[in-house]
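**Q** Sharing a sequence plus its predicted fold:
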Amino acid sequence: MTNNTVIGIDLAKASFAVIELGRGGDVKRRKTFRRDGLKRFLAKHEPATVALEACGSAHYWGRWLEEHGHKPALLPPQHVKGYLRGQKNDYNDAQAIAEACLHGAINPVKVKSIEQQDDQAFHAIRRSLKVESTRLVNQMRGLLAEYGLTVPKSVSAFRRRVPELLEDAENGLSTRFRMLLNRQWRRLQASLEEQAWYDEQVQQQAKEDGTCRRLTGVPGVGPVVASAIKSWMGDGQQFRRGRDASAALGLVPKQYSTGGKQSLYGITKRGDAYLRSLVVHGARAVVRTAKNKQDALSQWALAVEARRGHNRAVVAVANKIIRMAWVIVARQEHYRSVEKRILAGA
């Protein structure tokens, strides 16, 4: 703790509930501030531990608090919920946050840098563009089916087929629908051109950024996965070891134990679902091509597949990828120097 004071803040867009606790848990202050008022209050306050839920705008506030001499503690919301007493309101939420921090049993989330948030914004926009183009193609395929015209599922097939449909005067499409189809076609073209720019940026980052270059040496990790891992993991210092990183991403079994009997189920699926899906897809490619390779990871993946089945092997490889990625990021090592050590701990 920075001193004897813990301040819990329930974040919002305009109105912020603040609870200030002493080391004994006694409430020293209970007040609501507007945004500017909260900044004036914290700027004048002596250095303290300021607890926030790791939600929207929390990383901005974390950086601001560090600049003004405070110690931010960003706590995962799902762990704070257990400290809530009584009905849910802003003050009770703020007190639960402060008490969770005072208890000290919850590991805080590391404050993200501007660069990390830029990378995450980049991937969020790129992902939304891909979702939009897929949704647009599926919608138009469905509408064309109502006119008795079928189009294959892929975006590339749709791009080839639409010009043919627009030029064919005998396919039964009305003038009005042709106009609608043409407008959606142009919209898809614009979206794909925008996606191409994002893909170029990813490729450029993979060449220029040292961390991304080292990450792309790991099987199953291409430029997109490397960039997403880097933006999520940062410098990796928030994790003590690679196992902690894979657990934070939800790539470990869900456990239910009672009375000395331990039961393990599917993976927990905690953390960033987008990054986890990218890593699992990369692991699937590793397992699919492993029979044609002789490297240690491929042979290990084949052994797991033979023993536990294909899907478990894919998840196991995804787990190893994140563990190796943590060593590469946190210790700035290269893939070949960590592969043998990570697999030995399998």
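**A** Sure thing, it's come through.
**Q** use CA for all of it now, contacts and neighbours both
**A** Fine.
**Q** Kindly list the longest helix within this protein.
**A** helix 175-208 (DSSP state H).
**Q** Just give me how far that one sits from the chain centre.
**A** 24 Å (Cα atoms, centre = their mean, to the nearest Å).
**Q** Run through the neighbouring helices and strands of whichever helix or strand comes after that helix.
**A** Of the helices and strands lying after helix 175-208 in sequence (DSSP states H and E), the nearest is helix 210-215. Helix 210-215 makes packing contacts with helix 175-208, helix 223-233, helix 310-330 when contacts are defined by 3 or more Cα pairs under 8 Å, 6 or more residues apart in numbering; DSSP states H and E.
**Q** Okay, buried residues for the second one please.
**A** Meaning helix 223-233. Residues of helix 223-233 classed as buried under the neighbour-count rule (16 or more other Cα atoms under 10 Å) are 223-233.
**Q** what's the answer for the first one, then?
**A** Neighbour-count burial for helix 175-208, with 16+ other Cα under 10 Å as criterion, is recorded at 181-182, 184-185, 188, 192, 195, 198, 202, 205-206.
**Q** and it with helix 223-233, angle?
**A** Between the axis of helix 175-208 and that of helix 223-233 there is an angle of 70 degrees, by axes from the mean of the first three to the mean of the last three Cα atoms, to 10 degrees.
**Q** Which elements pack onto helix 175-208?
**A** If you count contacts as 3+ Cα pairs under 8 Å, 6+ apart, helix 175-208 packs onto helix 114-145, helix 155-167, helix 210-215, helix 223-233.
**Q** what sits up against the third one?
**A** Under the criterion Cα atoms under 8 Å, 6 or more residues apart in numbering, residues 205-207, 221-223, 226-227, 230, 325, 328-329, 332-335 lie in contact with helix 210-215.
**Q** If we use 10 Å, what do you get?
**A** In this structure, residues lying in contact with helix 210-215 by Cα atoms under 10 Å, 6 or more residues apart in numbering are 202-203, 205-207, 221-230, 235, 321, 324-330, 332-335.
**Q** cool, stretch 127-137 as well?
**A** Counting by Cα under 10 Å, 6+ apart, 121, 123, 125-126, 138-139, 141-143, 151-159, 184-185, 187-192, 194-195, 198, 274 sit against stretch 127-137.
**Q** Put this next to the first one:
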Amino acid sequence: MARKIGAFGHIVKLISPHFVRPFVKSNKNDFVDAEAICEAASRPSMRFVTPKTESQQTLLALHRVRQAFVRDRVRTTNQMHGFLLEFGISLPVGHAVVKRLPSVLAEHPLPPRLVLILEQLHAHFKYLSEQIRAIEKEIERQLADDPIGQRLLTIPGVGPVTASLLASELGDGKQYRCSRDFSASVGLVPRQYSTGGRSNLLGISKRGDKNLRHLLVQCARAFMLRLDKQHGRIADWTRAMLARRHSSVVACALASKLARVAWAMVTHDAVFERQASVTGA
């Protein structure tokens, strides 16, 4: 809709609904909603949402479908584990065991109807895995033609799926005033509950795209798992943080840093460069 209206020469400004809600004066109807939108849009400090392009929306749809398949695969795996556990069969967690489920079923006497149900779930699991692989290949093909995505791939710990989602969310990055604004939009900065001149910072806000936040945290954890082989200022900063904070806190902080690095690379048209360690300089 925003692109259609913009094609007629209008300047389109999108406002998040929860920013409009405080301006609704009474019961909800079309006239009250229109008045609230006009009131919110007239505020000089109002934050607007930049409309996404067709390619961005298409890529985001692809990521949402992949995420739905991943969730469905996890549910299917948990269901198989639950059914087997009810009959006293405990399997290790992981896809490797599920893939060889037929051989596991042959080793244990189970009711024929239960075996049929498990075989159907196993077939559904394989179907979902194939769909996920197909989507990931499509993401990689689209990423190969995206210069922004190729630059984001140079960030340590970032893979094709995360780079593609970052590129589709960021665009040119100019809708964010600074790198912290982008990190805040993903929900990787602390929530604030301050009063009486006393600052009180809580856990991360968890706003914005849950999938992107999850992927960034996973990238941070992947970076931390290979920290002994990493070098540069980010690696030194991570080691210093791990010396005094819990690994989960460090993972969220590192994810926020990766988001800020991604914004800086997109807005400044740069490639990630591993800066030398301070101790080795």
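**A** The structure has been received and is ready for your questions. All values derive from a computational prediction rather than experimental measurement.
**Q** Fetch the TM-score of the aligned pair.
**A** Once superposed, the chains reach a TM-score of 0.91 (TM-score structural alignment, normalised by the length of structure 2), with 277 aligned residues with a Cα RMSD of 2.0 Å.
**Q** As a quick check, tell me the outermost residue of structure 2.
**A** In structure 2, counting by Cα atoms, centre = their mean, Pro109 sits farthest out from the average C-alpha position, at 42.4 Å.
**Q** Quick check: that residue touching Ser103?
**A** No: shown here, Pro109 of structure 2 and Ser103 do not form a contact pair, counting by Cα atoms under 10 Å, at 11.9 Å.
**Q** Tell me which residues touch the aligned residue in structure 2 for Ala301 of structure 1, please.
**A** Residue-level alignment of Ala301 of structure 1 against structure 2, with TM-score structural alignment as criterion, gives Thr238. Contact partners of Thr238 of structure 2, counting by Cα under 10 Å, 6+ apart, are 220, 223-224, 227, 247, 250-251, 253-254.
**Q** Could you identify the pair within the residues you listed that is furthest apart?
**A** Farthest-apart pair in these is Leu227 and Ala253; separation 15.1 Å (Cα to Cα).
**Q** okay, the two: which has more neighbours?
**A** For the pair Leu227 of structure 2 and Ala253, the greater number of neighbours falls to Ala253 (20 against 15), based on other Cα atoms under 10 Å.
**Q** Return the distance of that one relative to Thr162 of structure 2.
**A** Going from Ala253 of structure 2 to Thr162 of structure 2 by Cα to Cα, to the nearest Å gives 17 Å.
**Q** thought Lys71 of structure 1 was touching Gly62?
**A** Yes: when contacts are counted by Cα under 10 Å, Lys71 of structure 1 is listed as touching Gly62 (8.2 Å).
**Q** shared neighbours, the two?
**A** Here Lys71 of structure 1 and Gly62 have 50-51 as joint contacts, going by Cα under 10 Å, 6+ apart.
**Q** which of those two has more neighbours?
**A** For the pair Lys71 of structure 1 and Gly62, the greater number of neighbours falls to Gly62 (23 against 20), based on other Cα under 10 Å.
**Q** Just tell me what the more buried one corresponds to in structure 2.
**A** Gly62 of structure 1 maps onto Ala2 in structure 2 when the alignment is built from TM-score structural alignment.
**Q** Also Gly86 of structure 1?
**A** Alignment of Gly86 of structure 1 against structure 2 is given by TM-score structural alignment, with Ser26 as its counterpart.
**Q** Look at its match and tell me its secondary structure.
**A** When the structure is split into helix, strand and coil by DSSP: H, G, I helix; E, B strand; the rest coil, Ser26 of structure 2 lands in coil.
**Q** how about Asn92 of structure 1, what does it touch?
**A** Neighbouring residues of Asn92 of structure 1 by Cα under 10 Å, 6+ apart: 10, 17-19, 83-86, 98.
**Q** I misspoke; the intended subject was Asp90 of structure 1.
**A** Asp90 of structure 1 sits in contact with 9-12, 15-19, 32, 96, where contact means Cα under 10 Å, 6+ apart.
**Q** From Ala316 of structure 1, how far out is it?
**A** Applying Cα to Cα to Asp90 of structure 1 and Ala316 of structure 1 gives a distance of 42 Å.
**Q** again with Met324 of structure 1
**A** 12 Å.
**Q** For the residue nearest in space to the middle of structure 1, which non-adjacent residue is closest in space?
**A** With distances taken as Cα atoms, centre = their mean, the residue of structure 1 nearest its centroid is Asp272 (3.0 Å). Leaving out its chain neighbours, the residue that sits closest to Asp272 of structure 1 by Cα to Cα, 6 or more residues apart in numbering is Leu249, at 6.2 Å.
**Q** cool, Arg30 of structure 1 as well?
**A** Ranked by Cα to Cα, 6+ apart and with sequence neighbours excluded, the top spatial neighbour of Arg30 of structure 1 is Ile19, at 4.8 Å.
**Q** from memory the one you found sits against Ala96, does it?
**A** Yes: counting by Cα under 10 Å, a contact exists between Ile19 of structure 1 and Ala96, whose distance comes to 9.2 Å.
**Q** more crowded one of these two?
**A** It is Ile19, of Ile19 of structure 1 and Ala96, that has more neighbours when counted by other Cα under 10 Å, with 27 against 23.
**Q** helix, strand or coil for the more buried one?
**A** For Ile19 of structure 1, the secondary structure call by three-state DSSP comes out as strand.
**Q** now it: how far from Gly8 of structure 1?
**A** Per Cα to Cα, Ile19 of structure 1 is found 5 Å from Gly8 of structure 1.
**Q** Please report the distance of Gln275 of structure 2 from Gly6 of structure 2.
**A** When Cα to Cα is the yardstick, Gln275 of structure 2 and Gly6 of structure 2 sit 43 Å from each other.
**Q** repeat for Leu170 of structure 2
**A** Look at Leu170 of structure 2 and Gly6 of structure 2: by Cα to Cα, they are 20 Å apart.
**Q** Right, I'll leave it there.
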